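S.K.: build me a model from this:
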Amino acid sequence: MHIDIDKDVCIGAGQCALAAPGVFTQDDDGFSTLLPGREDGAGDPMVREAVRACPVSAISLSEPAG
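M.R.: I've put the predicted structure just below:
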């Protein structure tokens, strides 16, 4: 799984960081970002809930080809 956050869409609501704090955090400007090394979700079962919780759908998941 690959996680992408569209920084042009993110409003910094922080719902992703609340749902999956082991994967998401907020940067110094308050916008959502991934914790280092967590670009693949690190097996966290709450990643999909974090994506669903984003009020502006700024987070997307994709499966690697292959």
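
S.K.: CA atoms for contacts and neighbours, from now on please.
M.R.: Noted.

S.K.: compute the distance between D40 and D28, please.
M.R.: Distance of D40 to D28, computed by C-alpha to C-alpha, to the nearest Å: 22 Å.

S.K.: end-to-end on stretch 47-60?
M.R.: End-to-end for stretch 47-60, by C-alpha to C-alpha: 10 Å.

S.K.: list the buried residues in it.
M.R.: By 16 or more other C-alpha atoms under 10 Å, the buried positions in stretch 47-60 come out as V47, R48, A50, V51, R52, A53, C54, A58, I59.

S.K.: another sequence for comparison is provided below:
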Amino acid sequence: MRITIDEDRCCAAGQCVLAAPEVFDQRDDDGIVVLLQEEPPESEYENTRNAAALCPAAAIVVEE
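M.R.: From the prediction side, this is the model:
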């Protein structure tokens, strides 16, 4: 699994951080998503998929 994010699309909702805190974080100044793990471990696959599905701006792309 490989994750990419589109910071320009991010609306800083924070759903990704709630769903997969080991993979995503948010910048302190504006809340834009920060990718912590571009290639998360298999143990985080389900959480990462959920985070992408929950993103209201569709800023997270999951490549399997």
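
S.K.: report the TM-score for the pair.
M.R.: With the length set by TM-score structural alignment, normalised by the length of structure 2, the two chains reach a TM-score of 0.86; 61 aligned residues with a C-alpha RMSD of 1.0 Å.

S.K.: before we move on, the earlier item: neighbour count: D40 and D28 of structure 1, which is higher?
M.R.: Taking neighbours as other C-alpha atoms under 10 Å, D40 of structure 1 and D28 compare with D40 leading, 18 against 7.

S.K.: need the contact list for that one.
M.R.: M1, H2, I3 (C-alpha atoms under 8 Å, 6 or more residues apart in numbering).

S.K.: show me the residues you listed that map onto strands.
M.R.: Judged by DSSP state E, these include H2, I3 as members of strands.

S.K.: what's the closest of the contacts of D40 of structure 1 to G22 of structure 1?
M.R.: G22 of structure 1 lies nearest to I3 out of the contacts of D40 of structure 1, by C-alpha to C-alpha, at 13.4 Å.

S.K.: which residues does the closest one contact?
M.R.: Contacts of I3 of structure 1 by C-alpha under 8 Å, 6+ apart are E39, D40, G41, I59, S60, L61, S62.

S.K.: ok, E44 of structure 2 touching P21?
M.R.: No. With contact defined as C-alpha atoms under 8 Å, E44 of structure 2 does not count as touching P21 (9.6 Å).

S.K.: nothing else from me, thank you.
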